[in-house]
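Participant: sharing a model prediction with you, sequence too.
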Amino acid sequence: MTDHIDPNPQKDPSDWTTGDEPMTGPQKSYLRTLAQEAGVDVPEELTKAEASERIDELQRTTGRGT
C-alpha cells in the first residue's frame, strides 16, 4: 500500500508570504465573474489572500471549481 502524496499541496492563504499584496489581475477578473454569477458585490481592493478566500467561497456558492 502506498501513501498518496499530493504533488500540489494547498497552502492556507493566510500563510502566504505575498498574501498581503494586492490581488492579481486574473484573481480580480475571476472574482468579478463569480460575484456576478452569485449575484453579490465584492470589494475592489482585496489582498491576494482575501481574494483567494473569497474565490473559494464563491466557487462553493456557484458550483464552479468542484
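Facilitator: The structure has been received and is ready for your questions.
Participant: hey, let's count contacts and neighbours off CA atoms from now on
Facilitator: Fine.
Participant: pretty sure Glu21 is touching Thr47, no?
Facilitator: Yes - with contact defined as Cα atoms under 8 Å, Glu21 counts as touching Thr47 (5.3 Å).
Participant: so which residue is smack in the middle of the chain?
Facilitator: Ser52 (2.3 Å; Cα atoms, centre = their mean).
Participant: second structure for comparison follows:
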Amino acid sequence: MIDNTEQAPRENPEKDRSGWVTGDEPMTGPQRSYLHTLAQEAGRGVPDDMTKAQASAMIEELQRQTGRGAD
C-alpha cells in the first residue's frame, strides 16, 4: 500500500510582528531571561522597556550573532 499523504511543514510560518495582538505588551519573563543570556554572550545590552515583538526580533538577531537557536 502506498501512502500519498503529504506531511505538514516542520516550521511554523513566520508571522509579521506588527500584526501581533499582544506585540505591544511588555516582554515576558522568559523572553527577558533568554535575551539577557544571549546579550551577555554577544556583549550587548538589553533595554528594560522592550515589547514582546521587539524582544522577539532581538532574540532572533542575537541567535544569529551567537550561533544559538535554529537556522
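Facilitator: Nice, I can see it. All values derive from a computational prediction rather than experimental measurement.
Participant: related to what we said a few turns ago, ok, and the closest non-adjacent residue to the residue nearest to the centre of the first structure?
Facilitator: Ranked by Cα to Cα, 6 or more residues apart in numbering and with sequence neighbours excluded, the top spatial neighbour of Ser52 of the first structure is Pro13, at 6.9 Å.
Participant: from what I can see the one you found touches Met23, true?
Facilitator: No - here Pro13 of the first structure lies out of contact with Met23, judged by Cα under 8 Å, at a distance of 11.9 Å.
Participant: what do these two both touch?
Facilitator: 48-50 (Cα atoms under 8 Å, 6 or more residues apart in numbering).
Participant: sitting in helices, which of these do you find?
Facilitator: Among these, the residues falling in helices (DSSP state H) are 48-50.
Participant: nice, that's everything, thank you.
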